[in-house]
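Sequence and predicted structure below; questions after.
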Amino acid sequence: MATISPSRNIARPSAPPRRPSWDPFNVPRKHGSRTLLPSSMERQVAAASGFYQGLHECHEKPTQRWRSSQSSNNRKLEHFWRLELDNNNTEKEIAILDNLVCASSAQQQQKQTGMRPRPQRIILVRHGQSEGNIDEGAYTIIPDSKIALTEVGWKQAVLCGKKIRKIIENDDVDDWQVYFYVSPYRRTLQTLRGIGMAFERERIAGVREEPRLREQDFGNFQNRERMQLQKAARIRYGRFFYRFPNGESVADVYDRITGFRETLRADIDVGRFQRPEVCSKSMNLIIVSHGLALRVFLMRWYKWTVEQFEGLHNFGNTGMLVMQLGPGGRYSLTMHHTADELHSFGLTDTMIADQEWQKRAQPGDLNPAWQTSGPSFFRHFDAMEQGIDLEEIPPDIIRIETLESSTEIM
């Protein structure tokens, strides 16, 4: 097994008689292994999550304890606890230590890479009621990007800001802030201003206008009668792939939202919405956009299929969905919303089950039970179990009787 010595930056006394020599971040996940608890930082992580308490229930007296002296750069004293377990480790012991090492490794990686804490939540907000929501004829004389909020839409935006603030204040922390990403359309910018009425200057960390969050392009100065025909054709053709003349398909929106998602993930990783001296865990990102763009964002983030996307319902005006950070470091809709709320939005039981998995998973984990990971695309597994002839042509395959085949039959 690989050997890792303590950090070279730490001036340490002579080693204890039986100082363990195992790798603290490459611990075999099996019974009979030796495991390391590296430092006071990891003990704090463990204490916060209950693992350290569970460890003492299993081992009242650790086999060895070794304490280092103060480091050469005058940093505070680091403590290393090294535990050598018997070969008769219980599953409870292994689970406690596995979870501790995972949490410690994640925190150590964040420290080494300089990554900031992830925002507490990402809140998706559709714009308030607009002229176009009241009268589709507005699109025939006003560019889509210049459609404004109605008075009702403005009041909705102000109320939405108050709701968001209440959600954040329920965290019971003092250093929280909000950062906005907003579509450049008039109605979304006005909605942003209305939401912002709920926050003081020091609470708003920043705003970024993001053109990739704009509404689906339906074409310039839409003809009302022609648009009705186009929307009817879209239903027959398929909502995701139908492209409006001089406009976009949902697939086109998906492509630009993919670019925005990568930008957002990079911003989250480097903490671009916080000042260099700030490292707050209480940041809240708010995306103010359009109903379809937000649904596509969720589709792209959670890797939903086209079929799953087409089962979703549009956001209401100033409707919200909250992606909240789970204990593992990933965002889940079930951290804030109930299953009934997600069902009403159009999520299936399978999609909600995946959100429950997202709640506890860590970044980089893969859900083996998630249907879009592979197995759901194949049907021959069930056929084999049911004894169905695999050579038989499936019923959804189009059969065309050619002249050659008909001659052979005769």
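Alright, I've got the coordinates. Residues are numbered from 1 along each chain as shown.

from here on, contacts and neighbour counts on C-alpha atoms
OK.

So which elements touch the helix or strand in which L124 is found?
L124 is part of strand 121-126 when elements are defined by DSSP states H and E. Under the contact criterion of 3 or more Cα pairs under 8 Å, 6 or more residues apart in numbering; DSSP states H and E, strand 121-126 touches strand 283-289, helix 291-302, strand 320-325.

what sits up against the first one?
Spelled out, it's strand 283-289. In this structure, residues lying in contact with strand 283-289 by Cα atoms under 8 Å, 6 or more residues apart in numbering are 118-127, 168, 176-183, 188, 191-192, 213-215.

Weed out the non-buried ones from those residues.
Buried residues within these, counting neighbours by 16 or more other Cα atoms under 10 Å: 118-127, 168, 176-183, 188, 191-192, 213-215.

can you put the helices and strands packed on strand 121-126 in JSON lines and add mean neighbour count and distance to Q358?
Formatted as JSON lines, the helices and strands packed on strand 121-126 follow (neighbours: other Cα atoms under 10 Å; distance: least, Cα to Cα, whole Å):
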{"stretch": "strand 283-289", "mean neighbour count": "26", "distance to Q358": "19"}
{"stretch": "helix 291-302", "mean neighbour count": "20", "distance to Q358": "9"}
{"stretch": "strand 320-325", "mean neighbour count": "21", "distance to Q358": "9"}
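
Please compare the first structure with the one that follows:
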Amino acid sequence: MAQLQSLWIVRHGESAGNVLAYEAEAAGAELIDVPDRDPDVALSPTGRAQAEATARWFAALPEAERPEVVVVSPYLRTRQTAEPILAALGLPTRRDERLRDRELGVLDRLTSHGVRARMPQEAQRRDRLGKFYYRPPGGESWADVALRLRSLLGDLRRDHAGRRVLLVGHEALIFLLRYLLEELDEAALIALTRREVVGNCSVSGWRCGPDGRFTGVLFNHIDHLREQGTAATSEEEIDAEPV
């Protein structure tokens, strides 16, 4: 079976939506006051600085390790994150809607408190089904996102066999790539999501061995942001996903 040489993924930089979500959660509000559609939410000034720092990190890699192909979520915040990386590597962008963020349906823009206050039955249904299989009306479960990632991985293996590929996407995708590439089960994935907060502009990566199995080399790496003074605290990196 055709395989990639290596696979990287970068979470987008801090967005205006991340900032507003943190403020809403901290204030105990029910609604995150984001005026834009989720695909149109832009990076914050901090997010832009994080993207530049991440571009410098990739440019500093040995030439034999740098990505050769970059595939990006079509959302604005991911495209803006990818721009300096693509410029640093001298690569064109490829967009794929399968890298979009998880769709929250009727829960869109609600905080955790807002879901329980306005949609208590949905909160109870989510508690019963669990994080992985719960699908909000009009939205996606984590299992749904895993399915589109499986499709994308199949295409990447076929179209870019033997090459080094970088994805630029969203937090749930990073957890689910690890779930798929390292063959985790549901319990291990959920434990990972409780233990880790995936940082904005963090870098995660895997190498593929001769046996076709992926081995992690980095996960949630943000040293390049700390060095530049652009790393957010774990509280500032709060995910806008309410449940």
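Perfect, thanks for sending it. What you are looking at is a predicted structure, and each value in this text was computed from that prediction instead of being measured.

coming back round to it: mind putting the helices and strands packed on strand 121-126 of structure 1 into JSON lines with distance to A106 of structure 1?
Formatted as JSON lines, these follow (distance: least, Cα to Cα, whole Å):
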{"stretch": "strand 283-289", "distance to A106 of structure 1": "20"}
{"stretch": "helix 291-302", "distance to A106 of structure 1": "22"}
{"stretch": "strand 320-325", "distance to A106 of structure 1": "15"}
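
For E408 of structure 1, which of these is the nearest?
Closest to E408 of structure 1 of these, according to Cα to Cα: helix 291-302, at 48.5 Å.

Now the element after that closest one, going C-ward?
helix 306-310.

counterpart of that next one in structure 2, which residues?
Helix 306-310 of structure 1 lines up with residues 186-190 of structure 2 when matched by TM-score structural alignment.

so how far does that stretch sit from its counterpart in structure 1?
Averaged over the aligned pairs, stretch 186-190 of structure 2 sits 0.9 Å from structure 1 after superposition, using mean Cα distance after the TM-score superposition for structure 1.

Would you mark the buried spots in that stretch?
So for stretch 186-190 of structure 2, counting by 16+ other Cα under 10 Å, buried means L189, I190.

can you list contacts of it?
Against stretch 186-190 of structure 2 from outside (Cα under 8 Å, 6+ apart): K131, F132, F175, L176, Y179.

Over in structure 1, tell me which residue corresponds to the first one.
Meaning K131 of structure 2. Match for K131 of structure 2 (TM-score structural alignment): R239.

three-state assignment of its match?
coil (DSSP: H, G, I helix; E, B strand; the rest coil).

Then the one 4 residues further on?
Three-state call for R243 of structure 1 (three-state DSSP): coil.

Quick check: nearest residue in space to it, chain neighbours excluded?
Spatial nearest neighbour of R243 of structure 1, excluding adjacent residues (Cα to Cα, 6 or more residues apart in numbering): S249 at 3.9 Å.

what's the counterpart of the one you found in structure 2?
Checking with TM-score structural alignment, S249 of structure 1 has S141 as its match.

L285 of structure 1 versus the residue mapped onto R98 of structure 2 from structure 1, what's the distance?
When structure 1 is aligned by TM-score structural alignment, R98 of structure 2 is paired with R212. Distance of R212 of structure 1 to L285 of structure 1, given as Cα to Cα, to the nearest Å: 16 Å.

Now do the same contact list for the match of S249 of structure 1.
R102, K131, F132, Y133, Y134, R135.

Could you give me the ChimeraX syntax to select whichever of these are buried?
Selection of buried members from the contacts of S141 of structure 2 for ChimeraX, criterion 16+ other Cα under 10 Å:
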select :102,131,132,134,135
